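1. Take a look and give me a structure for this.
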Amino acid sequence: MSAEDLRTAMVEGIAERHRAQGLVLDADIRRALLTAPRHVFAEGDADVKTSYEDIAIITKRDEERGINTSSVSAPWLQAVMLGQAGLKAGDRVMEIGSGGYNAALIRELVGPTGSVTTVDIDPDITARAERCLVAAGYDDVEVICADAEFPLEGDRTFDAIIVTAGAWDVPPAWTRQLADDGRLIVPIRIKGMTRSWLLERRDGMLVSTGHVACGFVPVLGAGRHVGTGIPLKEDPRVGLWLDERDTVDAGELGGVLDQPRVETWTGVTIGAKVAFSDQDLWLAMDPGFALVTCSQEAIDQGVVALPWQFGTPAFVDGPNITYRPKPRKLDDGRFEFGAFAHGPRAEETSQRLADQIVAWDAAGRPAPRLSIYPANTPDTDLPDGYVLDKRHSRLVISWPSARRPSSTEWSQ
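-> Sure, this is the predicted structure:
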């Protein structure tokens, strides 16, 4: 198949994925996806056919740390984030985290009367982005090598700022460079889980008007934040991941997974292929929250019953741990949520997680709202919700659509 035919197939697949999520692929975004040659930006990291698969293409790795540091994001996610941005002809846009391809899509959307500035801290990445943009015919995109934690030179503002790296916080520079009616689209890590939030100004703060679950390579430079990994079992590997300032006494958890497992099923069900990532954030508001991660070998051997390796909600209470296992399939084709626990109070901790899932269901499975305030904002000026203190800001997560308050212990 030709590159044009492959692009067409890719776009049809993205449109179908949008429909399954209750979304509509915007006509201008469709046109941009059909126009920008994604294979040019893969530049040797994938062949032409693979370049048009709906997957991320890793373009740089840190072999010493074992992490990916740059990629061409999956096109379905780029389409969603561009839809969040609501770009129109003439918009001034800053992209933070360069790969080249997303900047080309933005250029297609804002047209010749708009402007696109893409920024990355890594000179290898910006050199690659500039080279690929020129090769693809987008030589009017401005490429800057800088740490976007800090403002660009000059008094510049943008109608939209789109961050394409996983951010742990929102630095003041992003708010300062955002036009009064601008939109900030940023994947923020909260308790180790990343959501792309659409944020708009409101009464001196930033408030979300939408979000989508996603994953990105982490922000580097001054904004870099590294969480804490705590091993629970070395072979096969199982561990906990703490991404804020939480602490766990690892000594109390020694051998916890070798203790008998208690299972509690909730009666709360969900249909096949129905997203429930908002439940993860609901659970994350409870004290003792962590993510449990593992190797595929641990799943295959039944050491843990996780749906995947990369982070599942869990609670730690002293020498006890409980986590949400892979939902079990029922005879009617639906899937039931449960809680598995180990430790001397396994039944109690398993029921605690199960109760939180039931509370989420009883509240109407609400969507969260994120509000972002400066770090020096006093408690009395914050709305009700769960408060999470970052480096530059105070995040408040609330559930305005909830039918009734949950039993979650929210910090005020």
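2. switch to C-alpha atoms for all contacts and neighbour counts from now on
-> Noted.
3. Would you state the helices of the stretch 251-400 of the chain in chain order?
-> Listed from the start of the chain, the stretch 251-400 of the chain has helices (DSSP state H, counting those that start in this stretch) covering 277-284, 296-300, 346-362.
4. Give me the buried positions along the longest one.
-> Burial within helix 346-362, assessed by neighbour count using 16 or more other C-alpha atoms under 10 Å, is assigned to 346-347, 349-362.
5. please give me the structure for this one as well, since I'd like to look at both together:
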Amino acid sequence: MPKVNPAQSLVDLLRERGKLYDPRVEEALLAIPRHLFLPDAPIEQVYDDQSIPVKTDLRGDATCSDTMPSMVAHLLQQLSLQPGQNVLHIGTGTGYVSALMAHLVHKEGTITTIEIDRDIAKEAEANLVRNGYGMVKVVNKDGAEGYAPRAAYDRIVATCGIWDMPIAWIKQIKPEGRIIAPIWLDGLQVMASFKLEADGTLYAENVMPSAFVYIRGIAEGPMVRKFVGSTELMLLADEIHEVDTVALAMLLANDADICYLSAPLNTIEYWYGFIPFMMLHEGDKDVFALYTIRDGYKAYGMEGEGFALLSAASAAFVPYYGMGMVHCFASSDTFIEIEKQLSAWQSLGRPTISQLRLRLIPKDQPIPQITMGKLYPRRHHYLHVWFDQ
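-> This is a model prediction of the structure:
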């Protein structure tokens, strides 16, 4: 009886969902079964399309995880790795993604992977050696510094969310190379492939939503998360410093009205269309945020995850799976604003995240004067985000 490759079910699942289309990436996923790098995880969990925490903080939130396979497939297809290429990987984790990349660049290529956590770096190195990928160089250091001894790189890829592009990565990429990294904006994180332009800016298109743990060390961004009151309601927003959680808790203490948007959207329509649009068109006095309530808990009559629009006297929470349902607190101002943006999004033909464009402009250049989208000041750059219509 022929031996069954346990990775085949995962490959079949990804193909069925339209997440896997590159035969070379498919071959790599079959050649390197995921369970070899997650020996303690239940096999049914390993071969489902989900992230698996590797290390957690005191609250139980992941500080390191093995990325969900559909995102790994997208990442590898976006990288378009070729034999002989030189690759720097930031965020080693279990070593699984590094092994897949090593398989794709063949023996004539080189993979250097950086992990800031010493214990995780040691475990990843052991995983790689045990599974025949000892040629991958594991470096225990701050990933934002890159690794100059092996530069310049054809690809630099981060499997951790960044707030701004570290200068070291730009210095260590080849002129024709690409930097693939998840970058966050207004709580929404998108995986983007950046290329260096002649004017010194970094331009990206072909982005998609992602959910990686945030980079740690010198490139850490500002705090973008807050809990409301003593509940499990957590807000995630670029402008979280503008949210008075005490005042918000008092506002949410009143019973919510259940309202419905004029167009009942599903989760895909939210994530791949309306949320990016809403994020770029929030009012000057409003704060756009994503929210999550820990599984098994409720807060202010709500549960689950979604997005919210907040103002001083109004709040509207839209669950991803509510098909247009909205929890409206206090006045209806924020609900009316969401409805207004929904109408504008539909009138423009429902633009999707595939039309989202990003440009990082170095701060030693003049402040960009933009006519569309939104400009986010970052540590080293201005991040311009807009829809190409």
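6. how about a markdown table for the helices of the stretch 251-400 of the first structure, with distance to R245 of the first structure added?
-> Converted to a markdown table, those look like this (distance: least, C-alpha to C-alpha, whole Å):
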| stretch | distance to R245 of the first structure |
| --- | --- |
| helix 277-284 | 14 |
| helix 296-300 | 27 |
| helix 346-362 | 22 |
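7. So which of these is nearest L232 of the first structure?
-> When the helices of the stretch 251-400 of the first structure are compared by C-alpha to C-alpha, helix 296-300 sits nearest L232 of the first structure, at 11.5 Å.
8. isn't V207 of the first structure right up against I185?
-> No - contact between V207 of the first structure and I185 fails when scored by C-alpha atoms under 8 Å: they sit 11.2 Å apart.
9. so where is the top strand by length along the second structure in the first structure?
-> Under DSSP state E, the strand in the second structure containing the largest number of residues is strand 173-185. Residues 178-190 of the first structure are matched to strand 173-185 of the second structure when aligned by TM-score structural alignment.
10. Which positions in the matching stretch come out as buried?
-> Neighbour-count burial for stretch 178-190 of the first structure, counted by 16+ other C-alpha under 10 Å, picks out 178-179, 182-190.
11. go on, stretch 322-330 of the first structure?
-> Under the neighbour-count rule (16+ other C-alpha under 10 Å), stretch 322-330 of the first structure has 322-327 buried.
12. And the contacts of that stretch?
-> Contacts made with stretch 322-330 of the first structure from outside it, assessed by C-alpha atoms under 8 Å, 6 or more residues apart in numbering, are listed as 292, 304-307, 312-316, 335-342, 346, 349-350, 353.
13. for stretch 236-251 of the second structure, same thing?
-> Judged by C-alpha under 8 Å, 6+ apart, the contacts made with stretch 236-251 of the second structure from elsewhere in the structure are 185-187, 223-229, 287-291, 313-314, 329-330.
14. Same check on stretch 187-197 of the first structure?
-> The contact list for stretch 187-197 of the first structure (C-alpha under 8 Å, 6+ apart) reads 81, 163-169, 184-186, 208-216, 227, 241-244, 281, 284, 289-291.
15. So which of those residues belong to helices?
-> Members of the contacts of stretch 187-197 of the first structure lying in helices (criterion: DSSP state H): 81, 281, 284.
16. State the number of residues packed around the nearest residue to E336 of the first structure once chain neighbours are set aside.
-> Of all residues not flanking E336 of the first structure in the chain, T269 sits nearest, at 4.2 Å (C-alpha to C-alpha, 6 or more residues apart in numbering). Burial of T269 of the first structure is recorded as 19 neighbouring residues (other C-alpha atoms under 10 Å).
17. what does Q77 of the second structure give?
-> The tally of other residues near Q77 of the second structure (other C-alpha under 10 Å) stands at 18.
18. Show the contacting residues for it.
-> Residues touching Q77 of the second structure, when contacts are defined by C-alpha under 8 Å, 6+ apart, comprise 22, 25.
19. What of L13 of the second structure?
-> Under the criterion of C-alpha under 8 Å, 6+ apart, L13 of the second structure has no neighbours.
20. In three-state terms, label it for me.
-> The three-state assignment at L13 of the second structure reads helix, by DSSP: H, G, I helix; E, B strand; the rest coil.
21. before we move on, back to that, separate out the buried members of the contacts of stretch 322-330 of the first structure.
-> The neighbour-count test (16+ other C-alpha under 10 Å) marks 292, 304-306, 312-316, 335-342, 346, 349-350, 353 as buried among these.
22. what's the overlap in contacts for V207 and I185 of the first structure?
-> Taking C-alpha under 8 Å, 6+ apart as the contact criterion, the residues that touch both V207 of the first structure and I185 are L199.
23. Now do the aligned partner of R131 of the first structure in the second structure against V287 of the second structure, distance only.
-> Using TM-score structural alignment as the criterion, the counterpart of R131 of the first structure in the second structure is A126. From A126 of the second structure over to V287 of the second structure the distance is 45 Å, taken as C-alpha to C-alpha, to the nearest Å.
24. Comparing those two, which residue is more hemmed in?
-> When neighbours are counted by other C-alpha under 10 Å, V287 comes out ahead of the other of A126 of the second structure and V287, with 23 against 17.
25. OK, contacts around the nearest residue to that one once chain neighbours are set aside?
-> By the measure of C-alpha to C-alpha, 6+ apart, the closest residue to V287 of the second structure outside its immediate chain neighbours is L310, 5.1 Å from it. With contact taken as C-alpha under 8 Å, 6+ apart, L310 of the second structure is in contact with 286-289, 316, 334.
26. Kindly report the same for F335 of the first structure.
-> 269-272, 327-329.
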